[in-house]
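In: Have a look; sequence and predicted model below, questions after that.
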Amino acid sequence: MDFISLLALALAPGVAIGIYIYLKDKHEREPLLLLFISFLYGALSVVVTWMISMPVNLLILTKEEDVVHQFVNAFFKVALIEEFSKFIFVRFILFYNKNFNEPFDGIVYAVMVGMGFATLENIAYVFQYGLVTGILRVFTAVPAHATFAVMMGFFLGKAKFTHRQRIGLSVGALLAATFFHGLYDYFWFIAYIPGIGICAIVSLIIGFILSRKAIRLHQQASPFIDQHLEGNEQQRLEP
């Protein structure tokens, strides 16, 4: 498969999910330039992940065929580091942007950062392992990163507009994304146990269900929803 085709395969799922979330932002959409910058933050978070992971991997050694060691590997050496790397860009940069003005924006920005991360990671995997890996990741790893991002963004969207619980909800955002990411990875890491891989798919399906609910709840919580409805009503009445 040629370079352009592989690159398109690597880019497609992250871009498609980003567009999907953008279109779900029905009441007050974010500036496209800011979304692109958020996507780049996600790519930059891969570098942060590498910087943290290198010393951690040297200090904490894990055995491949040990379920306890792989638990540590999945939840702490992979999930926590990756989600923290994305979290710092959403929570400490985008969180304070003036365009972050409704709960759903937490999901939008978290997903854009998550897709930037997943896309750069996907490019590395596709060019290293080829077409089959790229196709599999279209339906597994990249959508999984999207669900982790929705979990994070849901809580950060609440934190933005809940001053008393801001710290707790921010921590909850990181922990929720880390939990689902760690769970998903853990089952793949111990897939040498017959049949256990199905649990990774089940965790991904649960993530999809919860993500859809989170999206719906924040859509309904938009302070712009009445303006949107009034605009639609006015258009309907115009001759």
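Out: In hand now; what should we look at?

In: rest of the way, CA atoms for contacts and neighbours
Out: Fine.

In: Please point out which parts of whichever helix or strand residue 137 is part of sit buried.
Out: Secondary structure from DSSP states H and E places residue 137 in helix 131-139. Across helix 131-139, burial judged by 16 or more other Cα atoms under 10 Å covers 131, 134, 137, 138.

In: Closest one of the residues you listed to residue 230?
Out: Taking Cα to Cα as the measure, residue 230 sits nearest to residue 138 out of the buried residues of helix 131-139, at 38.7 Å.

In: what's near enough to touch that closest one?
Out: Residue 138 is in contact with residue 13, counting by Cα atoms under 8 Å, 6 or more residues apart in numbering.

In: Distance check, it against residue 123.
Out: Going from residue 138 to residue 123 by Cα to Cα, to the nearest Å gives 12 Å.

In: Repeat that for residue 54.
Out: On the measure of Cα to Cα, residue 54 and residue 123 end up 20 Å apart.

In: between the two, which one's more packed in?
Out: Taking neighbours as other Cα atoms under 10 Å, residue 54 and residue 123 compare with residue 123 leading, 18 against 11.

In: Which of the three states applies to the more buried one?
Out: Under DSSP: H, G, I helix; E, B strand; the rest coil, residue 123 falls in the helix class.

In: ok, now which ones touch the residue nearest the centre of the chain?
Out: By Cα atoms, centre = their mean, the chain has its centre lying nearest to residue 149, at 2.5 Å. When the contact criterion is Cα under 8 Å, 6+ apart, the partners of residue 149 are 107, 110, 111, 113, 114, 177.

In: try it against this one:
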Amino acid sequence: MSTGEHRFFDLLYHPHELPAQPHPMLTRGALVCGVLSLGLIAGDLGLRAFGLGFLVAIVPVPVYIILVLWLDRFEPEPPLTLVQTFAWGASVAVFVALMVNMLSTDILGALAGPRAGELFAGLVTAPVVEELAKGFALFVLFRELKDEFDGVVDGVVYAAMVGLGFAMIENVQYYGEAIADGGDSSTVTFFFRGMMSPFAHPLFTSMFGIGLGLVRERHGEARSWVAPFVGLTVAIALHSLWNLAATFEGWFFALYLLVMLPAFIGVLALIYFSLRRESRVLREHLSPLVGDGVLSHSELECLCEVRRRMRASAQAWKRGGVARWRARRELHRVASELAFHRWRVLRGLSHGPEADAQREAEYVRRLCELYEHGRVG
């Protein structure tokens, strides 16, 4: 087999490990926006408060990211795409929000007074602009990654990543201001922003992600396009309510318990049912492989249940260390990609009959190769 063919198969078998590189202009644009945003925040806070605020803001981020990735257990998203999504939230979305919010505050402040400008920015401008800026990234992913953005779970995962990126940089400003104001203020701010509201931006944006996910799951249904507009409206409304509660501190706990917490639980419940739907997709589209002799019945059951997948991965580690564990994870990934590829083709998300058939054949060949060489089992 030639080097070029090996490269093609690697890209096909491992789309999560070797994704397409981002466009240089987009990369440079995100970098410039990120630097400008941090520069504006640092200029407002001072270097000491900015540095301490930045350190405090980034410490919990890995924990939140791990929790988000844990949700997407059947068909994990490409790592580079997740990094790009996080970076968009932390750079472009933040820069756009800073510019528009400052402009609207200044203009309305000059017309109706500083307090009116701040209220309008917090309750109207910020929710609208920030959710549109974050949501734009989701819309691009939805349009461009038809082989990855498969449903509600993917919409929530991408929304959470862009929201976490945005929240991290926003928290740099809040933490820095609290540190500059003194110890008591920084402790209270860390408690409210670091402990009680890390899910706020991911929660808001996930409403739009859910809407896009429903469109993908109901591909071809005209009425499904209502879902993203409803989701974006709900995202803006939740964001506005959150800012309202932050402005009038006596309302915070009531809003947190009566609105935000139920919304968060509702999203988790929706993810649970979406994972069950994904399990049914796997079972429906992988079952023919049992009759073809590619998979055993017990392997099919393993592939369709998260707990069995986790148990199989743990056993692979015990039997063969990292190599067998990686092979088991590859089996899970390839089988999931095959099932969702078949699911997409049946719904008209096709690259053409020849390309679809070639991709399916290579997925099946890779599964057979993993078994024949004894890499899994």
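Out: Looks like it came in fine. The structure presented is a predicted model; accordingly, all values stated were derived computationally and were not measured.

In: Overlay them and tell me the TM-score.
Out: The pair, once superposed, lands on a TM-score of 0.82 when counted by TM-score structural alignment, normalised by the length of structure 1; 232 aligned residues with a Cα RMSD of 3.1 Å.

In: before we move on, back to that, identify the farthest-apart pair in the contacts of residue 149 of structure 1.
Out: Checking those with Cα to Cα, the most distant pair is 113 and 177, at 13.0 Å.

In: Looking at the two, which is more packed in?
Out: residue 113 (33 against 27).

In: which one is that one nearest to, not counting chain neighbours?
Out: residue 42 (4.0 Å; Cα to Cα, 6 or more residues apart in numbering).

In: Now check that neighbour against structure 2: what is it aligned to?
Out: Using TM-score structural alignment as the criterion, residue 42 of structure 1 maps onto residue 89 of structure 2.

In: for the helix or strand hosting its match, which positions count as buried?
Out: For residue 89 of structure 2, the host element (DSSP H and E) is helix 79-90. Of all the residues in helix 79-90 of structure 2, those buried under the rule 16+ other Cα under 10 Å are 80, 81, 82, 84, 85, 86, 87, 88, 89, 90.

In: biggest helix in structure 2 by residues?
Out: Using DSSP state H, we find that the single longest helix of structure 2 is helix 306-346.

In: Just the helices from the stretch 1-150 of structure 2, written as ranges.
Out: 3-13, 24-45, 47-58, 61-71, 79-90, 92-112, 114-120, 126-144 (DSSP state H, counting those that start in this stretch).

In: Can you name every helix or strand that the second one contacts?
Out: For helix 24-45 of structure 2, the helices and strands in contact under the criterion 3 or more Cα pairs under 8 Å, 6 or more residues apart in numbering; DSSP states H and E are helix 79-90, helix 92-112, helix 152-181.

In: Let me know which of those is tucked in deepest.
Out: Most buried of the helices and strands packed on helix 24-45 of structure 2 by mean neighbour count (mean count of other Cα atoms under 10 Å) is helix 152-181; its value is a mean of 25.

In: Counterpart of residue 21 of structure 1 over in structure 2?
Out: Aligned by TM-score structural alignment, residue 21 of structure 1 pairs with residue 68 of structure 2.

In: Next, count neighbours for that match.
Out: Around residue 68 of structure 2 there are 18 residues (other Cα under 10 Å).

In: give the contact list for it.
Out: If a contact means Cα under 8 Å, 6+ apart, then residue 68 of structure 2 has 157, 160, 161 as its contacts.

In: if I pick the residue in structure 1 that the last one lines up against, what's in contact with it?
Out: For residue 161 of structure 2, the aligned residue in structure 1 is residue 112 (criterion: TM-score structural alignment). By Cα under 8 Å, 6+ apart, the contact list for residue 112 of structure 1 reads 18, 35, 36, 38, 39, 42.

In: Identify the residue of structure 1 aligned to residue 150 of structure 2.
Out: By TM-score structural alignment, residue 150 of structure 2 lines up with residue 101.

In: Next, count neighbours for that match.
Out: Residues contacting residue 101 of structure 1 under the criterion other Cα under 10 Å number 19.

In: quick one: contacts for it?
Out: When contacts are counted by Cα under 8 Å, 6+ apart, residue 101 of structure 1 touches no other residue.

In: Residue 243 of structure 2 contacts residue 125, doesn't it?
Out: No: applying Cα atoms under 8 Å, one finds residue 243 of structure 2 not in contact with residue 125, separated by 11.0 Å.

In: on that earlier part again, any chance you could list what contacts the helix holding residue 89 of structure 2?
Out: 16-17, 19, 30, 34, 134, 137, 158, 161-169.

In: Tell me the gap between that helix and the middle of its chain.
Out: Its chain's C-alpha centre and that of helix 79-90 of structure 2 lie 8 Å apart, by Cα atoms, centre = their mean, to the nearest Å.

In: Could you find the counterpart of the residue nearest to the centre of structure 1 in structure 2?
Out: So residue 149 of structure 1 corresponds to residue 205, using TM-score structural alignment.

In: What is the three-state secondary structure of that match?
Out: Per three-state DSSP, the local secondary structure of residue 205 of structure 2 is helix.
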